[in-house]
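Colleague: Sharing a sequence plus its predicted fold:
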Amino acid sequence: MQSYEQKVSDALKRFTLDEIQVENCKSLYKQYEEYLRLNQKIAWERVIALKDEAFMNYENLPEPSPAQTKDLLKKVACLKLNGGLGTSMGCLGPKSLLNVRDNKSFLDFSLKQLEYLNTTYGSNVPLVLMNSFNTDKDTLAHLEKVKPAVTVYNFNQFELPRMDAESKLPAEVSSQNQFYPPGHGYVYECLKRSGIVEKLLAQGVEWLFISNADNLGAVLDPRIAQFCVSSDKEFVSEQTLKTEMDVKGGVLMQYDGSIHLLESAQVPAEHMNDFCDTNTFKYFNVNNLWVNLKALMKHQNLVLDLIVNPKTVEGKKVIQLEVAAGAAIANFNSVGVVVPRKRFQPVKKSGDLLLLMSDCFEVTKEFLLQQVVEKLPVVTSTALVNEFLNMFQNIPSLKEAHKVEIDGQVKCGKNVKIVGNFTVQKGESVELKDGQVVGK
């Protein structure tokens, strides 16, 4: 009788995969076997929440002088995780190419931020992009169009066949749905395979700052860079205080004697309230990561915890086996740094985009989106991005808003102001006329 491992090997022969992809696929399937054996969750009794003293605090990090910053910038590079399509928002292309404001996309802002730093300090910090097979073509076309004044390197992350949820073997679906990018955790291996690490090391780069393409708060910060370069740490993970909006965000924990990233998908159902308790886990992972490139090159096989992501494709139940970049923390001499909330400005839904487009933020000369209100309103919208952009061809003032919920249809005129709470329920259609003040 064939072993499960042999069945997987035989099934993978149907696909056009290189040797490294095959080995990684086999490794994920083996991890999945262990995942099932352990009843799919971690052992909660071995989870230890980190105390405040286990973290570094951004506010205690010294501010480098201009001369120190100039020297630091020779030793760092930035990488953006650029594999996402933003399907939850209904994006039709790479999420990083979605316009945020001033006719600039996420990618444009990232390029401008680095260009400002390089111009100010006479440096040449490069931008590295990890694309996916979904985003590579459009991203390269955009770079060719804008011709950035920043050195850009790019490479693609792995693509692997989805797993059939019933047979636990590679799924048989149509060619356009065969493959998926197995999480941004493969950034390290794909980066090493690309040859870019060697190029960066040859240029004197010691540390790589990794962040999500849709997080405009994740700028290269000299204070954190100085801490990285001067410390004995090999890996630094940024954390920030949890709010009611972030209770299911991944957290750092001590597990079997080392620091690990704990994601909500790994938590047993009966302990989800413990995981979400902000008194127990005060901070959550914002996926801003710093890795020492020499240390990275020494690690041949990083051990990354498995994330099991069930999906339905063409009416078939499938499983996407994924790994997260932040999980690499367990492989290095590492520490978490508690950072201000401004370093976490992601756009996951249309409501997030409306907030960033609004007068609650201003664009600084450094091309940062700076919050200009003491407390941001909570803005939610069920609209997909094209529908949203059609409804809000004019962006309302949200400076005096508290909670905005858009589930119905809106036509927003010019110079509209929303104050307090404002709701458009599903099935409702509301026209906001020029200069109108709404809310209660």
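Modeller: That came in fine, so what should we check first? Numbering: from 1, shown residues only.

Colleague: drop to CA atoms for contacts and neighbour counts, all remaining ones
Modeller: OK.

Colleague: how about stretch 339-346: buried residues?
Modeller: V339, R343, F344, Q345, P346 (16 or more other Cα atoms under 10 Å).

Colleague: ugh, typo on my part, it should be stretch 110-128
Modeller: Residues 110-118, 123-128 are the ones in stretch 110-128 that count as buried (16+ other Cα under 10 Å).

Colleague: try it against this one:
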Amino acid sequence: MASQSLQDLKGVMDKSAASVVEERLRAMNEATNDDLSKLTDAEMKGFVELYARYMVGRSKKKEISWDLIQQPSENMLQKYSTLPDVTEGECTSLLSKLAVMKLNGGLGTSMGCKGPKSVIEVRGDTTFLDLIVQQIEHLNKTYPGANVPLLLMNSFNTDAETTKIIQKYQDTNVTITTFQQSRYPRIIKESLEPMPVTHEGYAHSDWYPPGHGDFFQSIYASGLVDTLLAQGKEYIFVSNVDNLGATVDLNILKNIVQRNVEYCMELTDKTRADIKGGTIISYDGKVSLLEVAQVPAKYIEEFKSVSKFKVFNTNNIWVSLRAIKRVMQEGTMKLDIIVNNKEVNGQKVIQLETAIGAAIGYFNNACGVNVPRSRFLPVKSTSDLLLMQSNMYTLKSGSLIMNPARQFATTPVIKLGTEFKKVGQYLERFGSIPDVLELDHLTVSGDVSFGANTSLKGTVIVVANPGNKIMIPAGSVIENKVVVGSLHVIPH
């Protein structure tokens, strides 16, 4: 049975397709010589449970009832401006209850970089990880006795290199702990058979990290929940490692403590660029997260509208450690499955993933906070990187602060073409980062380069037609211009 093809999985559903898969995986584990290529018991259990739910869900798709969706109450979604202020005397006490964790499983490959994304240089030669350590070190130095620890949840892709990288921080006032999230086998789309398909052992490409919803299972299985509780920590603040706005906010923490909140999600106002982001709702009287994948086709446009669903999830999450322990011990958490279609080595596969935001319904007294956009500064592309490296922001104790010389509360919209996609290409095309303090919108397409000390203002569109090249001379000031064609000399 262990080696049989799973082409006939539908025929064995009554006997539990999951048990067939588990038997096959256990046989593969026994045949694998390398311990690093084996599934742990926790990974085996987690994958089989996820797989079983997926198989059942394929035949019994859960439909959301649109009529039960209501806007969240003020208690469910608080305005940031209504949060209690923190006095100087409360800071150390609040911080002593807190641990900070960054989701550090991603690679920098989409931006043309090798290794963990967290080691991409975002301000001069300072990396994401450098900034995060500086932020927490500043807290620990400013409030002696706080001792806020930093945890990094790595994937099997980033764990080994991150472990080496953090040695550089051993002389800082920050305790850094890493742990590895689960590692599951990809599933062949046609046969629904977990990889690998041979008995020669697992290849690196057979595995995937199952999304940040795996945080709860992985941190609990690591023993770190009990360790943190024993240290007097009560809450953990989780965010993406590439969100430079996700700093410790004591107003949010005080609100959580005062209201005995077990789970708090930060959301920010939606713009037309954020129409697919998940949003908080009241569903059948209970706080929940609504993702675009859950929305029936006929309501998609309504979901994307900024008039009805005004905020979206930043993935900045605050959770009670005691509540994590209780929920994991109860074994009740069954997060919605995200089916991620991929192609690996010419083979169409699927990855079953979960998201941390979907857990909001499993915690007592859960809520959201509508935070300023400044708490959501992700770097997903070189377009984002240009903004972070520009004079739009200044750096203070590892945190990015909007330049007070900027006359608008909003930041410019920047869209760089495919020629700028990789960090190396991007750096080659800028003599220096332009002055963007007065910029509203920048679109660049084609073979375009910028000389040093350029200044961009208003709406600037630069398009080099195929086969042509545009070089913006050093010192140029471009304001409300559309530049199209080939080489142009822009007057100072």
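Modeller: Right, received. Where do you want to start? Quick caveat, the model's predicted, so the values are computed rather than measured.

Colleague: Looking at the buried residues of stretch 110-128 of the first structure, spot the one nearest T280 of the first structure.
Modeller: Within those, the smallest distance to T280 of the first structure is 34.5 Å, found for S110 (Cα to Cα).

Colleague: Contacts only, for the closest one.
Modeller: S110 of the first structure makes contact with L216, V219, according to Cα atoms under 8 Å, 6 or more residues apart in numbering.

Colleague: residue in the second structure matching it?
Modeller: Aligning on TM-score structural alignment places S110 of the first structure opposite I132 in the second structure.

Colleague: how distant is the helix or strand hosting that match from the center of its chain?
Modeller: Element membership for I132 of the second structure, per DSSP states H and E: helix 128-142. For helix 128-142 of the second structure, the distance from its own C-alpha centre to the chain's C-alpha centre is 20 Å (Cα atoms, centre = their mean, to the nearest Å).

Colleague: in the superposition, what's the average offset of that helix relative to the first structure?
Modeller: On superposition with the first structure, the average gap between helix 128-142 of the second structure and its aligned counterparts reaches 0.7 Å (mean Cα distance after the TM-score superposition for the first structure).

Colleague: what's the farthest-apart pair in the buried residues of stretch 110-128 of the first structure?
Modeller: Largest pairwise distance in those, by Cα to Cα, is 16.7 Å, between Y116 and V128.

Colleague: will you turn the buried residues of stretch 339-346 of the first structure into a markdown table that also has distance to A295 of the first structure and secondary structure?
Modeller: Converted to a markdown table, these look like this (distance: Cα to Cα, whole Å; DSSP: H, G, I helix; E, B strand; the rest coil):
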| residue | distance to A295 of the first structure | secondary structure |
| --- | --- | --- |
| V339 | 24 | coil |
| R343 | 25 | helix |
| F344 | 26 | coil |
| Q345 | 29 | coil |
| P346 | 29 | coil |
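
Colleague: Please identify which of those is nearest to Q40 of the first structure.
Modeller: P346 (29.2 Å).

Colleague: Skip the chain neighbours and tell me the closest residue to that closest one.
Modeller: Spatially, and ignoring its direct neighbours in sequence, P346 of the first structure is nearest to N215 (4.3 Å; Cα to Cα, 6 or more residues apart in numbering).

Colleague: can you pull the contacts of M391 of the first structure?
Modeller: So M391 of the first structure contacts Q409, V410, K411, C412 (Cα under 8 Å, 6+ apart).

Colleague: Just tell me what it corresponds to in the second structure.
Modeller: In the second structure, M391 of the first structure lands on R429 (TM-score structural alignment).

Colleague: What is the distance between stretch 271-280 of the first structure and the centre of its chain?
Modeller: Taking Cα atoms, centre = their mean, the mean C-alpha location of stretch 271-280 of the first structure is offset from the chain mean by 22 Å.

Colleague: how long is that stretch end to end?
Modeller: 12 Å (Cα to Cα, to the nearest Å).

Colleague: Taking the second structure as the reference, give the residue range it aligns to.
Modeller: So stretch 271-280 of the first structure sits over residues 299-308 in the second structure, by TM-score structural alignment.

Colleague: In that stretch, which residues are buried?
Modeller: So, applying 16+ other Cα under 10 Å, buried residues of stretch 299-308 of the second structure: F303, K304, V306.

Colleague: list the helices and strands the longest strand seen in the first structure packs on?
Modeller: Taking DSSP state E as the criterion, the first structure has its longest strand at strand 283-292. When contacts are defined as 3 or more Cα pairs under 8 Å, 6 or more residues apart in numbering; DSSP states H and E, strand 283-292 of the first structure packs onto strand 207-212, strand 235-241, strand 251-255.

Colleague: switch the cut-off to 10 Å
Modeller: strand 76-82, strand 207-212, helix 222-230, strand 235-241, strand 251-255, strand 258-262, strand 334-338 (3 or more Cα pairs under 10 Å, 6 or more residues apart in numbering; DSSP states H and E).

Colleague: can you give me the strands for the stretch 251-400 of the first structure?
Modeller: Counting by DSSP state E, counting those that start in this stretch, the stretch 251-400 of the first structure has strands at residues 251-255, 258-262, 283-292, 306-313, 316-323, 334-338, 361-363, 369-371, 378-381.

Colleague: Need the contact partners of the last one.
Modeller: When contacts are defined by Cα atoms under 10 Å, 6 or more residues apart in numbering, strand 378-381 of the first structure is touched by residues 89, 245, 349-355, 388, 398, 401-408, 421-424.

Colleague: just to revisit the earlier point, across to the second structure, which of the contacts of M391 of the first structure hold up?
Modeller: Using both residues aligned by TM-score structural alignment, their matches' Cα atoms under 8 Å as the contact test, the members of these still in contact in the second structure are V410, K411, C412.

Colleague: what helix or strand is the aligned partner of the second one in the second structure on?
Modeller: Which is K411 of the first structure. Under the alignment (TM-score structural alignment), K411 of the first structure pairs with S449 in the second structure. According to DSSP H and E, S449 of the second structure maps onto strand 447-450.

Colleague: tell me which strands and helices that strand is in contact with?
Modeller: Here strand 447-450 of the second structure touches helix 423-428, strand 455-464, strand 469-472, going by 3+ Cα pairs under 10 Å, 6+ apart.

Colleague: Strands of the stretch 51-200 of the first structure, residue ranges please.
Modeller: Under the criterion DSSP E, counting those that start in this stretch, strands of the stretch 51-200 of the first structure are mapped to 56-57, 76-82, 99-101, 104-105, 127-131, 152-156, 160-161, 163-164, 179-180.
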